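> quick one, fold the following:
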Amino acid sequence: MHPTRTTRPRALFAMGRRHRDALFPAAAIRRLAAHVDIDPDHVAEDLAHEPALAEVELLITSWGCPVIDADVLARAPALKAVVHAAGSVKHHVTQACWDRGLAVSSAAAANAVPVAEYTVAAILFANKRVLDIGGLYREHRAPLDWARRFPGFGNHRRTVGVVGASLVGRKLLELLVPYDLDLLVADPHIDAARAAELGARHVELDELIGASDVVSLHAPALPETHHLIDARRLSLMRDGATLINTARGSLVDTDALVSEAATGRIHAVIDVTEPEVPPADSPLYTLPNVLLTPHIAGSLGGELQRISGSAIDEIERYCSGRPFAHAVRPSALATSA
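Sure thing, here's the model as predicted:
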């Protein structure tokens, strides 16, 4: 990227103020200040009228970052790199940035960890029928014959299908390998050998849906993945199977999911929806076989420190002349989140 330097690059926070406060507490600011020249109290939420851009070499971005377009770049002649303390850079890194040759890094790998962890918990609870049994236990306040009510319940040798070998999908498979599960993966961008390296068997999507006790979605939101899970594919799911979506709401046809779930035939754990907050009268809130959570699978609370730590690691690499460990390649954006 550049030789080891003797002066610290000028850096600027470009994100929502509340995200800066959550991601970079005092300890993180002290570590950051050892490598870059930055005003920790100044956060650019509008780059269109940001005078500090004239001298900035490094932008530290996160959720709420304004779009970095050609007009912004014209006011930032010294800008060479963007370190994103969050996941996808598609919302703010434009083609003008790639044309300029900016080095871009993302903490998507760090953000993948809690999503995968949430999904592991959802899978294990789904196969163990924890939510169903918990509700019945609360209702009857006495033990019932759980094995009779839920024949074959449990996680031993159950089949889990992972849709998308994304960062989250790969992390999920890594976390699931130690369990006694049969793992399938569907992704047109990997082959059987790569799937085997991940501990799974590569199959086509329809086969995965029909063979799995749990179908977990980890594909990016792209035109070709819009409503990837539609009424036809929902109908392929086994009776009693569970659909988990911690990826993007647009992957699932919500109306079709509501119709299928309303029959009681399948279960769902939904952390992302289309629209992002369902209408107040949506059956997703009340269907007993649907667990709806408000986009909490990703980094929140103390998990944010993993993201800022990853970003500062990247800044240390940049300042010492080393390449980013989590560089974003423009060629990969067409098939990633």
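> C-alpha from now on. contacts and neighbour counts both.
OK.
> so what's the residue count around the closest residue in space to residue 36 that isn't next to it in sequence?
Of all residues not flanking residue 36 in the chain, residue 8 sits nearest, at 4.8 Å (Cα to Cα, 6 or more residues apart in numbering). By the measure other Cα atoms under 10 Å, the count of residues near residue 8 is 14.
> where does residue 8 land in three-state SS?
Of the three states, residue 8 takes coil according to DSSP: H, G, I helix; E, B strand; the rest coil.
> list the buried residues of stretch 29-48.
Within stretch 29-48, the residues that count as buried by 16 or more other Cα atoms under 10 Å are 29, 32-33, 35-38, 40, 43-45, 47-48.
> of all those residues, which two lie farthest apart?
Based on Cα to Cα, the longest span within the buried residues of stretch 29-48 runs between 35 and 48 and measures 26.5 Å.
> which residues in the stretch 201-337 of the chain form helices?
205-211, 231-236, 254-262, 304-319 (DSSP state H, counting those that start in this stretch).
> distance to residue 53 added to those helices, as JSON lines?
Conversion of the helices of the stretch 201-337 of the chain to JSON lines gives the following (distance: least, Cα to Cα, whole Å):
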{"stretch": "helix 205-211", "distance to residue 53": "47"}
{"stretch": "helix 231-236", "distance to residue 53": "49"}
{"stretch": "helix 254-262", "distance to residue 53": "43"}
{"stretch": "helix 304-319", "distance to residue 53": "18"}
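> now for the ones you listed, which one comes closest to residue 23?
Closest of these to residue 23 is helix 304-319, at 5.7 Å (criterion: Cα to Cα).
> to compare against the first, here's the next sequence to fold:
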Amino acid sequence: MHLAETQIESGAAVQRSDEISPSQGWSAVLCVAEPERGAFFPASTLQRLEARCDVRIVDRQVLDSAHGFAQSFDGVQIAITSWGFPSLSAERLVLAPQLRLVTHTGSSVKFLVTDEFWTSGVRISQAGAAMAASVAELSLAFTLALLRRIPEQDHALHDGSEWQVARTARRGVEIAGARVGVVGASRTGRSYVERCQALGADVLVHDPYLRHDDPLSDRSATLESLLASCDVVAIHAPLTEESKGMLGRGQLASIRDGGVVVNTARSPLVDMDALYDEAASGRLDVALDVFDVEPLPPDDRWRALPNVLLTPHLGGASVQSRLRAGQIVVSEIERFISGRALEHEVHRPALERIG
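Below is the predicted model of the structure:
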């Protein structure tokens, strides 16, 4: 049967073709745009991948059409994806009947998977673990900068304020002895906790799924008590139906005057209008790597506040994190081809609790 002629009724399972014989060899579609492709897969990593399978580098735009998708995945068992890869709907899955594994270079795979994907038998893995240290480090940099009031002082000097006037900015606070509240005991949250504790911070953690035998359980706090008692509130929770809007106007109002809010997770976790009002009033200092609208418009209101630090959603994009992610992808493919268990596989039930 010609691939493009295969029909699927809505909600029907997508059947895979016969099992692949190892003698046929393995093929992978690599769909990661430059310059990110080179960041994830430098020569040494790409050579390691090519030693295990035939690699087809495919531009994202080619996959928009049914013909381009079918041609790209003809005889291919493995997809290496990045942001912008098309959703794996029934219509696309039927164009890739030999597909067995999707390895995502990023963290969240929610935009990739569909109901039909989960019934297709294709497995999926992600490289989010590679980004935890990078995002945590940015969060720590934000934390230190805001505690020491660096944005306010920097703006004063850049705006031409007199030296003595600039020195009247609020006095900075050291992180040692400061109370830092972490919302979300995710991989990134745990990495951030380690860094803050190493610098002497007193850390509290809120996560409704934190087990009593978890190493962080002795730091566990309700969201209400964390917000009311911490100098810094750092958000590291995944975006789920449960967590969406968890920090609303009332919750933000309970943070002490002069408090710091750091969000390197997802903007819908927070009422961004309420957070803006708190920052604009000067009551809270804020650092953001994520926004409701991305790219952030040139005239966006957040750009004008001197007590706010902004970065363009690059928390997980360090040189080292990209290298680690590429290595994770190749390792997962090596495990899959050799029949070993995947280390970073995503299963459907987990999507309710992960980003």
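> TM-score for the pair, please.
Aligned and superposed, the two chains score 0.89 in TM-score terms (TM-score structural alignment, normalised by the length of structure 1); 332 aligned residues with a Cα RMSD of 2.7 Å.
> sorry, back to before: so which of the buried residues of stretch 29-48 of structure 1 are in strands?
43, 44 (DSSP state E).
> got JSON lines for the buried residues of stretch 29-48 of structure 1, with distance to residue 142 of structure 1 too?
Rendered in JSON lines, the data for these read as follows (distance: Cα to Cα, whole Å):
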{"residue": "29", "distance to residue 142 of structure 1": "53"}
{"residue": "32", "distance to residue 142 of structure 1": "56"}
{"residue": "33", "distance to residue 142 of structure 1": "59"}
{"residue": "35", "distance to residue 142 of structure 1": "60"}
{"residue": "36", "distance to residue 142 of structure 1": "61"}
{"residue": "37", "distance to residue 142 of structure 1": "63"}
{"residue": "38", "distance to residue 142 of structure 1": "61"}
{"residue": "40", "distance to residue 142 of structure 1": "57"}
{"residue": "43", "distance to residue 142 of structure 1": "56"}
{"residue": "44", "distance to residue 142 of structure 1": "57"}
{"residue": "45", "distance to residue 142 of structure 1": "55"}
{"residue": "47", "distance to residue 142 of structure 1": "61"}
{"residue": "48", "distance to residue 142 of structure 1": "63"}
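> of all the buried residues of stretch 29-48 of structure 1, which comes closest to residue 251 of structure 1?
Proximity of those to residue 251 of structure 1, judged by Cα to Cα, is greatest for residue 45, which lies at 30.2 Å.
> that closest one -> structure 2?
Residue 45 of structure 1 is assigned residue 63 in structure 2 as its aligned equivalent, the criterion being TM-score structural alignment.
> pretty sure its match sits against residue 86.
Yes - with contact taken as Cα atoms under 8 Å, residue 63 of structure 2 and residue 86 are classed as touching, separated by 7.3 Å.
> between the helices of the stretch 201-337 of structure 1, which one is closest to residue 55 of structure 1.
Relative to residue 55 of structure 1, the nearest member of those by Cα to Cα is helix 304-319, separated by 16.3 Å.
> translate residue 189 of structure 1 into the numbering of structure 2.
Aligned partner of residue 189 of structure 1 by TM-score structural alignment: residue 209.
> in which helix or strand does its match reside?
Using DSSP states H and E, residue 209 of structure 2 maps to neither a helix nor a strand.
> would you map the helices across the stretch 51-200 of structure 1?
So, for the stretch 51-200 of structure 1 - with DSSP H, counting those that start in this stretch - the helices run 70-74, 95-100, 108-128, 130-140, 146-149, 167-176, 192-197.
> how about residue 245 of structure 2, what's its match in structure 1?
By TM-score structural alignment, residue 245 of structure 2 lines up with residue 227 in structure 1.
> number of residues surrounding that match?
Residues contacting residue 227 of structure 1 under the criterion other Cα under 10 Å number 18.
> that one reaches residue 253, doesn't it?
Yes - under the contact definition of Cα under 8 Å, residue 227 of structure 1 touches residue 253, with a separation of 4.9 Å.
> so for residue 110 of structure 1, which of the helices of the stretch 201-337 of structure 1 sits nearest?
When these are compared for distance to residue 110 of structure 1 using Cα to Cα, the nearest one is helix 304-319, at 5.5 Å.
> before we move on, the earlier item: can you tell me the closest non-neighbouring residue to the match of residue 45 of structure 1?
Leaving aside its sequence neighbours, residue 63 of structure 2 is closest to residue 69 (4.5 Å, by Cα to Cα, 6+ apart).
> just the element for that neighbour, please.
helix 66-72.
> show me what contacts the most centrally placed residue in structure 2?
When structure 2 is reduced to its mean C-alpha position, the nearest residue by Cα atoms, centre = their mean turns out to be residue 107, at 5.0 Å. With contacts defined as Cα atoms under 8 Å, 6 or more residues apart in numbering, residue 107 of structure 2 is in contact with 126, 127, 128, 129, 355.
> count of neighbours near the spatially closest residue to residue 219 of structure 1 that is not a sequence neighbour?
Nearest-residue entry for residue 219 of structure 1: residue 164, 4.5 Å, with adjacent residues in sequence omitted and distances by Cα to Cα, 6+ apart. The criterion is other Cα under 10 Å. On that basis, residue 164 of structure 1 has 23 neighbouring residues.
> hang on, residue 164 of structure 1 packs against residue 218?
Yes - contact status for residue 164 of structure 1 versus residue 218: in contact at 4.8 Å, counting by Cα under 8 Å.
> now check residue 184 of structure 2 against structure 1: what is it aligned to?
Under the alignment (TM-score structural alignment), residue 184 of structure 2 maps onto residue 164 of structure 1.
> matching residue 129 of structure 2 against structure 1, which residue comes up?
Using TM-score structural alignment as the criterion, residue 129 of structure 2 maps onto residue 109 of structure 1.
> and for its match, the neighbour number?
For residue 109 of structure 1, the tally of surrounding residues (other Cα under 10 Å) stands at 17.
> check contacts around the nearest residue to it once chain neighbours are set aside.
Nearest in space to residue 109 of structure 1, with sequence neighbours left out and distances taken as Cα to Cα, 6+ apart, is residue 167 at 6.2 Å. Contacts for residue 167 of structure 1 (Cα under 8 Å, 6+ apart) come out as 108, 109, 112.
> residue 32 is in contact with the residue nearest to residue 36 of structure 1, correct?
No - Residue 8 of structure 1 lies out of contact with residue 32 (Cα under 8 Å); the separation is 10.7 Å.
> I'd like the distance between residue 182 of structure 2 and residue 263 of structure 2.
Taken as Cα to Cα, to the nearest Å, the spacing of residue 182 of structure 2 relative to residue 263 of structure 2 amounts to 10 Å.
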